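A.B. asks: give me a model of this one.
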Amino acid sequence: MQTWSELSEIQPLASKILINSFQKDRVSHAYLIQGSRGTGKKMLANLIAMTLFCQEKNGMEPCQTCHMCTRILSGNHPDVHWVQPEGSSIKNEQIELLRKEFSYTGLESSKKVYVINPAEALTVNAANRILKFLEEPDIEITALLLTNNGQGIIPTIRSRCQLIDLKPLDELAFQQNLTQLESITINENNARLLSALTNNIDEAIEYHTEEKIYKIRDLVEQFIYMLLSNYEERYLFIHQVWLTNLKDKKDIEQGLDILLLAFRDITNEQVGRSGSLSFFQSDDGLLTRSVHHFSQKRLLQLLKTLLEAKQKVNQNVHPTLVMEQLVLQF
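C.D. replies: Have a look, this model is predicted:
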């Protein structure tokens, strides 16, 4: 998604909204770009910034080779600021530094762009500080807030942004791309898991190469087996196995993501939608046991519980506390 023509093919509605804004010179002062991981939020932010700054555009398309474009792509443009978490969150001090920076005129032009990624990582104080930017917009400042979950953004911020909703990409086509790569070999089972976690080819290759995702999949299988066979040991499992192997926030998030995939598969299999499996294989004995063990009502409760746990992790609740509360509801 390096060009607007590519975006039009992959995200037709988002591209139509943004292209019309540029063509009619009605670019919003703030966009909330919402989409699951791998839908290209960062690339879209760079594309918007290049469109604003490029002086060699071909119609709508930035040239991507001029001094302005190359500096934006390399993250070195002085008037395009990326604000990302320091540790687990984006803090008030970072937004204060941004505010001071934006009190000066642009170095390269009269325009300035800032990107908050991910916006759900803003602390309460930082979110309130960003809100002041949005309440008193400067016509030369464009804010791009990127998020996996628009509902995790406080309503006062959402209401002051134009929402750009990036739709999930086609999983089957992405799976085919992964299995047909020449540089590495990814089997069909692994491709199904990777395509459920990301639609970004580079991120999928990174996951595959690191192999951490597959180790987490093994942990999830152990957890489900333990729920079926040694239910009373679930709390001990979380402390002795899960939290021992998954220590940082990213690992915990990926563990919850893969747990969600597993229980979504169980739900789909129970209602006869086995063709949409992401975690299990159709002939998996653990899947068959799980389908018979959990009622439909119980599965829906567990899916809701997992989503709530993910939200707590995003809100920086301590991962150990999140997992303790989660396992007690299983």
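A.B. asks: CA atoms for contacts and neighbours, from now on please.
C.D. replies: Fine.
A.B. asks: start to end distance for stretch 264-275?
C.D. replies: Using CA to CA, to the nearest Å, the end-to-end distance of stretch 264-275 comes out at 12 Å.
A.B. asks: Proceed likewise with the subsequent sequence, for comparison:
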Amino acid sequence: MVKNWQELASYQPRVMKLLANSIQKNRLAHAYLFEGKKGTGKKEIGFLLAKSFFCENLQGFEPCEKCRNCKRIQSGNHPDVHLVEPDGLSIKKGQIQALQEEFSKSGVESNKKLYMIIHADKMTVNAANSLLKFLEEPNANTIALLITEQYHRMLNTILSRCQLLSFQPLQPKSIEETLTQSGIPKQFAALASQLTNDKEAAMEIAQDDWFAQARLKVIKLYEMVSDRNGQAPIFVHTEWMNHFNDKEKQETGLDLLLYIYKDVLSVQLGIDEQVIFQDIIQQLKQHALQMTQRSVTEKMTSILEAKKRLHANVSPQLMMEQLVLTLQEG
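C.D. replies: Okay, the predicted model is just below:
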């Protein structure tokens, strides 16, 4: 996902600045804890840091990508870069001991070593205590990277020995750009980027035929509600419930509907560039003239209330029928 430090700067500027300064000044910490939600680039940045650490022709803080160290790290087979991941549900004491044994030997290529522990919060208590001893007596030229989505589950004694770097959730625009660069049509990229802050998950959503159909059905329902032709409840019964046929899909449907009304509000506020459903913006502009801002926000509130009712185990069909009747008012 992350190809270089400059790309990182576009969505994790604080992390990039801190690590870049440390590389340039040769002041990398012996242990870092990368924490943040899934899909924020923690593991990729770990490998990028490894490249900068081992690169034979470092340019400032950017690895050259051409030397044998950069190439080996890229292909995942550098003898002095070690990756530890959960064995089943947890990281076990034996895995940390094997890592310590490996690190007691001198480096294969140089005196540098780097290890990365993925899902560090899944270490057993014994594994965590083994690692603690390792962190308390760091070898020179050794870097530990602990990566987690739930750092509050880790021992305080481990946290206190690591430099904590928090990775921010990705901005929808950043995800949208990645998707469009990968050939995803803009209307799908814009919407999928709103549903998750994980680039890979957004890519999966955008390429899913169910999602493409869902988007069309949401637009159709919105048009029926706006036209107030009495067809919306029938549409809910004949098409909506068949497509949005479980709780997760129903919630997605409500989210997509909410984004359309958010778009109407964006048009009313004069921020057309923030409209997600750009392909129906002319319709949205017409509707924006026919509704007050208060009316639009009330409709958005109704959709949010419907989401709550969905979780309160109300009949989804009844909830949707009541929602469309409420949206048709005013």
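A.B. asks: TM-score for these two?
C.D. replies: The TM-score (TM-score structural alignment, normalised by the length of the first structure) is 0.62; 254 aligned residues with a CA RMSD of 4.4 Å.
A.B. asks: for residue 221 of the first structure, see how far away the nearest residue to residue 296 of the first structure once chain neighbours are set aside is.
C.D. replies: Nearest residue to residue 296 of the first structure in three dimensions, chain neighbours excluded: residue 267, at 7.0 Å (CA to CA, 6 or more residues apart in numbering). Applying CA to CA, the value for residue 267 of the first structure to residue 221 of the first structure is 16 Å.
A.B. asks: so for those two, which residue has more residues nearby?
C.D. replies: Remark: of residue 267 of the first structure and residue 221, residue 267 carries more neighbours, 24 against 19, as counted by other CA atoms under 10 Å.
A.B. asks: enumerate every residue touching that one.
C.D. replies: 291, 296, 299, 300 (CA atoms under 8 Å, 6 or more residues apart in numbering).
A.B. asks: same check on residue 251 of the first structure?
C.D. replies: No contacts exist for residue 251 of the first structure under CA under 8 Å, 6+ apart.
A.B. asks: mind checking the SS state of it?
C.D. replies: helix (DSSP: H, G, I helix; E, B strand; the rest coil).
A.B. asks: circling back to that earlier point, name the element the residue nearest to residue 296 of the first structure belongs to?
C.D. replies: helix 249-270 (DSSP states H and E).
A.B. asks: list the buried residues of that helix.
C.D. replies: 249, 251-270 (16 or more other CA atoms under 10 Å).
A.B. asks: with stretch 307-325 of the first structure instead?
C.D. replies: Neighbour count says stretch 307-325 of the first structure has 309, 310, 311, 313, 314, 315, 316, 319, 320, 322, 323 buried, by 16+ other CA under 10 Å.
A.B. asks: aligned to the second one, what sits in the second structure?
C.D. replies: Residue pairing (TM-score structural alignment): residue 310 of the first structure is not matched to any residue of the second structure.
A.B. asks: am I right that residue 310 of the first structure is in a helix?
C.D. replies: Yes. Assessed by three-state DSSP, residue 310 of the first structure belongs to a helix.
A.B. asks: quick check, it in contact with residue 256.
C.D. replies: Yes. The pair residue 310 of the first structure / residue 256 is scored as a contact, 6.6 Å apart, by CA atoms under 8 Å.
A.B. asks: turn the buried residues of stretch 307-325 of the first structure into a markdown table, including distance to residue 192 of the first structure and secondary structure.
C.D. replies: Below are those laid out as a markdown table (distance: CA to CA, whole Å; DSSP: H, G, I helix; E, B strand; the rest coil):
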| residue | distance to residue 192 of the first structure | secondary structure |
| --- | --- | --- |
| 309 | 24 | helix |
| 310 | 22 | helix |
| 311 | 25 | helix |
| 313 | 25 | helix |
| 314 | 25 | helix |
| 315 | 29 | coil |
| 316 | 30 | coil |
| 319 | 27 | helix |
| 320 | 29 | helix |
| 322 | 28 | helix |
| 323 | 26 | helix |
